[in-house]
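# predicted structure and sequence below. I'll ask about it afterward.
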Amino acid sequence: METSWLEMRWSRPFYLAFVLLLTLVLLQTIKLFLRRQQLLRDLRPFPGPPPLHCPTGEGKHPGAESGKRKHGVTQLFRDGDFKTIEEFVKKYPCGFPAWIGPFEVFFQIYDPDYAKTFLSRTDPKSQYLYRFLNSLLGQGLLSLNGIRWFQHRRLITPAFNFNILKSHTSVMAQSVNVMLDKWEKICGTQESVLEVFQDISLMSLDTLMKSTFSQETNCQINSTHDHYTRGITEGSEIIYNRMFSFLYHYDIIFKFSPKKRHLQKLVNNLHQYTDQIIQERRKALKDEKEHGKTGNRKFQDFLDILLSAQDEQGNSFSDADLYAEVNTFMVAGQDTIGGSLAWLLYHLAQNPEHQERCREEIMGILGDGSSITWDHLGKMTYTTMCIKETLRLCPTVLGFSRQLSQPLTFPDGRSLPAGMTVTLNIWALHHNPAIWENPQVFDPLRFAPDNYDKRHSYSFLPFSAGPRNCIGQHFAMTELKVAIAMTLLRFKITPDPTRPLIVVPKVLLKPKNGVYLFLKKIS
């Protein structure tokens, strides 16, 4: 039977639509194929693991070896298989390409000369992790680029000058004492094993709530802010998993996933909490200005400085800017400082000779420890060395990425093209056996003043370097010194051999099963 004219008329649009769709799919496939071939050519000078990310990990490209792996290379970073990463560092000097799916690659570097060349430039932050973080934190100093980053950095810098940090020392000591009193109540006069990471996280949150908002939260005792901490933790987990899921890189796919809905709920709760505090402070500042009052706060907190900040043109932070910067400071401060203190206690427990030497130094400076001031902190030479060695072994921030705006030529003559995403792998840099002798050994003497000139200035980068170094690094070091000094004066710390520390990457470095230590009150 012949096809009628009417049937042909109705079928033609569907036929044309099908042909158009097929053409678009074919063009996109060709585009991806050409992109992959270009990446393979660009990366030919750099040997590395197989580029395919598949169950067997089989793959081969020019300059790469073939073979079978249980997981692709990106799975190693996702799962925190640090031993295998360290093997790659030995096998592929300076750097190697780590593929995320068949069409995207993060070029990992961990050589001091490479790092110096990389950090001397002003390439924008990578679109991957930082773009995903924006959905949780907003566009703050962590993810901004160009003029806006420079404006924010200049406006925020006064919040971290030494006069402000001096006023925070007593606030930090108060929060640390609450934590130690709680431990003393649990332990009594007996040696007791405690999971310390959760308590340290709450202590860091308490300090930040006071330093950022001047809020007396009592969160260490009644956990009234668990929802804030949980929101940040769960949101970070979703973002980290998204970064290693090739399909979720596409917003349209992620938008319809259950993870997106859960993330949006977390973001709404965080925004509501932060917005309430900002609006209350604005009202209080307005009342103070109208009635000539100075308020009850003993020092300027982070929010005060953000609300009063203006540049030469009179521009100030918008509500979105305030939300982003406050949450960035809270998240970065709690997770990085809390994690670093936990790793420091763990390493001092594992190395009692260094713990005792720190304790002797601190007792010589503080006496009975009834008070601790800013001036005391600069005298803690050996304790500072132990803090730095901990930051080398367990850098809370494992790395950061930038997208090359221009071709990058390294000191050895090899080059990467514009558009390539480059990651400075801090973990690999700090564990690189070509830089550090016996890199797995806890040895604070690496940071003795006499050894400073013996190592490359870009071999130790826990706070990055160059113009985009961590703006809060002095705040972090101050809190770490206050916390470890007060802790060692009150407790002797020993490891729990049945529960060794296992660290995993979750945007920032986290303990997989907590941090368990034996604590004994010092008489």
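It's in.
# CA only for contacts and neighbour counts going forward, please
Will do.
# what sits up against stretch 152-169?
Residues outside stretch 152-169 that contact it (Cα atoms under 8 Å, 6 or more residues apart in numbering): 140-141, 211, 299-302, 305-306, 309-311, 372-374, 471-472, 474-475, 478-479, 482.
# now G235. Nearest residue, chain neighbours left out?
L263 (5.9 Å; Cα to Cα, 6 or more residues apart in numbering).
# ok, that neighbour to R41 distance?
38 Å (Cα to Cα, to the nearest Å).
# try I186
61 Å.
# among the contacts of stretch 152-169, which are located in helices?
Judged by DSSP state H, the subset of these located in helices is 211, 302, 305-306, 374, 474-475, 478-479, 482.
# that older thread, and the contacts of stretch 152-169, which of them are buried?
Restricting the contacts of stretch 152-169 to buried positions leaves 140-141, 211, 300-302, 305-306, 309-310, 372, 374, 471-472, 475, 478-479, 482, with burial counted as 16 or more other Cα atoms under 10 Å.
# in addition, the following structure is provided for comparison:
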Amino acid sequence: MRLLESFFEIFNRKNQLLIEKLKEECETEKHFDLWRYISLTALDIICETTMGFDLNFDEDTKKEFEQALVKSSEADSMRIYKPWLHPNIVFAIYAYFTGLRKSYEMVRKLPMQVIQHRKKEFLLRKLESPDEIQDNDKYNKTFLDILIDLNEKGAEFTDDNIRDEAVTMMIGGSETSAITNCYTLLMLAMHPNIQEKVYEEISSILGDENRFIEVKDVQAMTYLEQCIKETLRIFPVGPLLLRQTKDPVKLSDDFIIPRNTNIIIPPIKIHRDAKNYRDPLTWNPDNFSVEETNKRHKYTFLAFSGGPRGCIGSKYAMLSMKVTLSMILHNYSLSTDMKMKDIKLKVDLLMRSAKGYNVKL
């Protein structure tokens, strides 16, 4: 938890910039897509918390990199479902003629530049203050610092290995949070009575002023967390989970899944099953009250997967999302013309809204 607490300065600083940028939309009184603001803020946050790198130095580069992440994610998903693109040479030709190669180059280029810069900083700091590098109380290591440190101790990661891990963290930590934040704000815009209840909770904790949000503040925002979880129930960012059995799994006397079998687990089906949730297509945060949660099996909610291979960043994600959402809702009220029936889903590696997340402040 100490490491997560160290990120709150970044959470607050980046989201305060978001609040300032949203003023422009508030003044127009027109509908706009939340994605173009929320996605860049989420990317800012994950880059600084995991790589120690501030993307705000160049807004154009940040936008280009975010778009490259989305395009490469969509392309990777498309390649899974189109067997004729499986051979590397075929996909390389396809990427060249469709312009996708530029997106992949961007996704590789920026993290590699950051890695080279951080390695130089790390070595310089090690020469100047070797004791500080080993003392986590004095020096909060980022994910990238830990990988570099492991290399120094003989892990033998190549820069390409480190880059691939960093990109995985950036997609897993920024895209997922951004999509969830957008869906949650859209749901609250559709349900003004629930939005008002969330606002009252936030105001009772933070007061009337825009002050620094601490860990204890977001931990007290229990109803906001219910709203996030209910959003993830209806719109799980990862609609499918892939697993492989290590041993035979007995589901019934008549059905046994053999060892080494690939399995697809669909959270979206489990989450929208009337056996697990009453009126499953209605957005109702009370589904995640303590009383209702205790009635269900814990694996009826798989937004962060579950078991030993569950999402390692679930606590980070929830804290980060609650800071972003609470700061927005503390400063603005949202409305929308969209209805639940208007939301069309688009699935690549993640599940997005095909028509965006249009609201008015």
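On my side now, so go ahead. Quick caveat: nothing in here was measured; it's all calculated off a predicted structure.
# what does the TM-score come to for these two?
The TM-score (TM-score structural alignment, normalised by the length of structure 2) is 0.89; 353 aligned residues with a Cα RMSD of 2.6 Å.
# re earlier: and L263 and R41 of structure 1? Which one has more around it.
L263 (20 against 13; other Cα atoms under 10 Å).
# wait, a helix at the more buried one?
Yes - secondary structure of L263 of structure 1 (DSSP: H, G, I helix; E, B strand; the rest coil): part of a helix.
# if I look at it, how far off is F475 of structure 1?
29 Å.
# just R154 of structure 1 next, same as before
17 Å.
# same deal with L303 of structure 1?
Distance from L303 of structure 1 to F475 of structure 1, by Cα to Cα: 15 Å.
# got it, and T409 of structure 1?
For T409 of structure 1 relative to F475 of structure 1 (Cα to Cα), the value is 35 Å.
# enumerate every residue touching Y458 of structure 1.
Applying Cα under 8 Å, 6+ apart, we find Y458 of structure 1 in contact with 112-113, 115-116, 465.
# again, 6 Å this time
P112 (Cα atoms under 6 Å, 6 or more residues apart in numbering).
# return the residue of structure 2 aligned against it.
By TM-score structural alignment, Y458 of structure 1 lines up with Y299 in structure 2.
# tell me if its match really is in a strand.
No - under three-state DSSP, Y299 of structure 2 falls outside any strand and is assigned helix.
# against S203 of structure 2, how distant is it?
33 Å.
# E29 of structure 2 too?
Using Cα to Cα, which is the criterion applied here, E29 of structure 2 is 24 Å from S203 of structure 2.
# which SSE is I268 of structure 2 in?
helix 267-271 (DSSP states H and E).
# in structure 1, what stretch matches that helix?
So helix 267-271 of structure 2 sits over residues 426-430 in structure 1, by TM-score structural alignment.
# re earlier: the helix holding I268 of structure 2 vs structure 1, average offset?
Its matched residues in structure 1 lie on average 0.8 Å from helix 267-271 of structure 2 after superposition (mean Cα distance after the TM-score superposition for structure 1).
# okay, buried residues for that helix please.
267-268, 270-271.
# export those residues as TSV, with columns for distance to M221 of structure 2.
Shown next, in TSV, are the buried residues of helix 267-271 of structure 2 (distance: Cα to Cα, whole Å):
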residue	distance to M221 of structure 2
P267	25
I268	26
I270	26
H271	23
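# many thanks, we can stop here.
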